[in-house]
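Visitor: Sequence and computational prediction follow.
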Amino acid sequence: MKGHNFKHMKTTYLLIAFLTALLATANGQDYQHAVKIKPFGELCISYKRITGFEKGYEVMLSDLENGYSVTGLMVHHTPVLPRKSSKWFFTYGYGAHAGLFHQYEVYNPFRPFDPPREINRRYVALGLDGSAGVEYRMLRHPFLFSWDVNPNIEFLGPDVFRVNIYSNLGVAFVF
């Protein structure tokens, strides 16, 4: 097992223990704050603050395969089936990110089946982000489950223009 994956597992278990300890003091849904962990693929920890009627902001810290990224998003929530269920919400947002990375890959478009070249060089990446996903809110418990897709466009980095798409499952403690 790689050291990097072991670090993810250790951090994930610590965060789950922390969220479980807070369970006794929490209320149900219609939350204003959420602390979310997305442990699959990339490790991402985020804080969401709802400031208005199903609108707010989210700040995410991601431990990606080749570095770290901080993302800020304006988020919006819309009920998926407002007449049938108050548990499912469609989420979407937009914002920006800054990242520090230590490696990148270069693909040759004229040889699509060749493996990419890995270049070990540190760089800073800046770009614009989007987010779209679904939330399932547990009405009697202070947790929600989410699945989201986060595409971003980097304008500063090893390439002049780069598009990334991240998808992840998450669990959040809400209060």
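Guide: Arrived safely.
Visitor: Please make it C-alpha for all contacts and neighbour counts, starting now.
Guide: OK.
Visitor: What strand or helix carries the residue of the chain most remote from its centre?
Guide: Centroid-distance maximum for the chain: Phe110 at 32.9 Å, with Cα atoms, centre = their mean. Secondary-structure assignment from DSSP states H and E places Phe110 in no helical or strand segment.
Visitor: Second structure for comparison follows:
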Amino acid sequence: MKHKLKHLYIFLVFIFTLAQHSHVKAQDYKTLIAYKNGAGPGFMAKKLLPNESAFSAQIIFKQGGFTLGAFRTFHEVAFPKKNSQYFFYYGYGTHFRYYREYTSKNIFKPFRPGMKRRGNYVALGLDGILGIEYRFLKYPFVLSTEFNPNFELGGANYFKVNLNMFTAGIAYTF
């Protein structure tokens, strides 16, 4: 828990320092830097293109290691007749993952504790991404939540499907 709070504290100090020394308005959403938490704490940088598509890169810290990901996303207004501040986004990407610890569970004995495996594991994977974000009109901040299903080749199981990758984030736009 202290580790997650440390990441959040560093991100917030960085954002507020950046906000004080720049003259940015919320409508200048061209680049985004985010702190994300859920599947693991991490950071994301996103570059929005003129046609409401974007390229993004992220790093997530989990299981004694990290995951580096790159995505191509497409943004659309989620509720065009009700509110233009909510944006729905979807896309695809890839990731590289390194981790030192893995917990495997027997699906036929769900109440038994998982077995921990330790070692150095490397995996490559393909990702999908589906999310919604709320853009503030007067302030250069964005709140988001996303679902990031993926599958990996390599690692402790040689093939793994991850469907529990939900994250929430706060971002600064400039």
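Guide: Sure, I can see it. Because the structure is a prediction, the values reported are computed rather than measured.
Visitor: what TM-score do we get after superposing?
Guide: After superposition, the two chains reach a TM-score (TM-score structural alignment, normalised by the length of structure 2) of 0.91; 171 aligned residues with a Cα RMSD of 1.5 Å.
Visitor: sorry, back to before: could you check how far the residue farthest from the centre of structure 1 is from Tyr104 of structure 1?
Guide: Going from Phe110 of structure 1 to Tyr104 of structure 1 by Cα to Cα, to the nearest Å gives 19 Å.
Visitor: Please apply the same query to Tyr68 of structure 1.
Guide: Taken as Cα to Cα, the span from Tyr68 of structure 1 to Tyr104 of structure 1 is 13 Å.
Visitor: which residue in structure 2 lines up with Gly67 of structure 1?
Guide: Applying TM-score structural alignment, one finds that Gly67 of structure 1 aligns to Gly65 in structure 2.
Visitor: which ones are touching that match?
Guide: Residues in contact with Gly65 of structure 2 (Cα atoms under 8 Å, 6 or more residues apart in numbering) are Arg97, Tyr98, Tyr99, Arg100.
Visitor: What are the boundaries of the helices in structure 1?
Guide: Under the criterion DSSP state H, structure 1 contains helices at 3-22.
Visitor: Give me the most central residue, it.
Guide: Nearest to the geometric centre of structure 1 sits Cys44, at 5.3 Å (Cα atoms, centre = their mean).
Visitor: For structure 2, which segments are assigned as strands?
Guide: 31-37, 42-48, 53-62, 65-79, 83-104, 115-135, 141-147, 150-154, 158-162, 166-173 (DSSP state E).
Visitor: and of those, who's closest to Lys25 of structure 2?
Guide: strand 166-173 (8.6 Å; Cα to Cα).
Visitor: Against structure 1, what's the mean shift for the closest one, could you check?
Guide: Average distance, strand 166-173 of structure 2 versus aligned residues of structure 1 after superposition (mean Cα distance after the TM-score superposition for structure 1): 0.7 Å.
Visitor: Please list the outside residues in contact with that strand.
Guide: In contact with strand 166-173 of structure 2 (Cα under 8 Å, 6+ apart) are residues 15, 26, 28-39, 140-148.
Visitor: Can you turn the buried part of the residues you listed into a ChimeraX selection?
Guide: Here is the ChimeraX selection string for the buried members of these, based on 16 or more other Cα atoms under 10 Å:
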select :15,26,29,31,32,33,34,35,36,37,38,39,140,141,142,143,144,145,146,147,148
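Visitor: returning to what we had before: which neighbours do Tyr68 and Tyr104 of structure 1 have in common?
Guide: By Cα under 8 Å, 6+ apart, no residue touches both Tyr68 of structure 1 and Tyr104.
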